[in-house]
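>>> coordinates only, sequence not included:
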């Protein structure tokens, strides 16, 4: 709940910031000065980009949370409790790589299963490959959405 409150506070703060930037942009656009109009267009783009980034980030977080909840309910989470850890708390690299290879074999056997793609994304994350983890998680979200829309399992 503390995280939700923090995110809500930050979103509200960003809304005020975007409104403030929007007001400045309108003032610049209506000034009549060509240079100010150019700056106004640039300043107007900032809140639009900001809103897009906030909305897309929150949508992704909610999608990932939905998948995590479903995987948890189905008892398919990766068990990493017994893996050796560094002093920082991260899983030892060799253990994470071993886990990744195991999950990759699952994925190779069933690449169109969102549950396996979700597990692979988590394994990529544990192995430290954030870019592939994000891409694989996007794929898991798309596969899960397709499954929900088609009503299949």
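Structure's in. What do you need? Values in this document were obtained by computation on a predicted structure and should not be read as measured data.
>>> Could you use CA atoms for every contact and neighbour count after this?
Noted.
>>> Quick check: closest non-adjacent residue to residue 36.
Using CA to CA, 6 or more residues apart in numbering and skipping residues adjacent in sequence, the residue nearest residue 36 is residue 28, 5.1 Å away.
>>> Please identify which helix or strand holds that neighbour.
helix 2-29 (DSSP states H and E).
>>> what does residue 78 give?
Short version, using DSSP H and E: residue 78 is in no helix or strand.
>>> What is the neighbour count of it?
Residues lying near residue 78 (other CA atoms under 10 Å) number 15.
>>> The structure to be compared is supplied as follows:
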């Protein structure tokens, strides 16, 4: 995926630079905007890679400690969580995170519970908090 992004950046940068040197105002504006999109894509990719690496490091640390949580969530044969079971587990892990706000384990567990409930945005936010507390 990163290789495709690099190809995208190179091709768009070429088009943007070509438009910048057209001598026509609208072409120059379009060229500048076209150059901004690859920069945004590179920035977003770097942010995601850093988050992923930090999460992997935290997972390795938790596995090394032997404190990987058993969420107690029933799953379907496909591996997806059963919603009612995930909601019940979420309530438990949410309460633990509120009680132990400075413990990264609690936030890591809450992140897994959010993910099992299908709430990826909050799962990522809880994981970011866990990563911050683990440092």
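Perfect, I can see it now. In this text, all values refer to a predicted model and were calculated from it rather than measured experimentally.
>>> hmm, back to that, which other helices and strands contact the next helix or strand after the helix holding residue 28 of the first structure?
Under the assignment DSSP H and E, the closest C-terminal helix or strand after helix 2-29 of the first structure is helix 34-73. Counting contacts by 3 or more CA pairs under 8 Å, 6 or more residues apart in numbering; DSSP states H and E, helix 34-73 of the first structure is packed against helix 2-29, helix 130-150.
>>> what's the most buried one of these?
Most buried of these by mean neighbour count (mean count of other CA atoms under 10 Å) is helix 130-150; its value is a mean of 17.
>>> Of the helices and strands packed on helix 34-73 of the first structure, which is nearest residue 111 of the first structure?
helix 130-150 (9.7 Å; CA to CA).
>>> Just give me the residue right at the centre of the first structure.
residue 60 (4.3 Å; CA atoms, centre = their mean).
>>> Aligned counterpart of that residue in the second structure, please.
Residue 60 of the first structure maps onto residue 51 in the second structure, with residues paired by TM-score structural alignment.
>>> Next one: the equivalent of residue 14 of the first structure over in the second structure from residue 53 of the second structure, what distance?
Alignment note: residue 14 of the first structure maps to residue 5 in the second structure; criterion TM-score structural alignment. To residue 53 of the second structure, residue 5 of the second structure is 19 Å away according to CA to CA, to the nearest Å.
>>> With residue 74 of the second structure instead?
Taken as CA to CA, the span from residue 74 of the second structure to residue 53 of the second structure is 29 Å.
>>> Before I go, just wanted to say thanks for your time.
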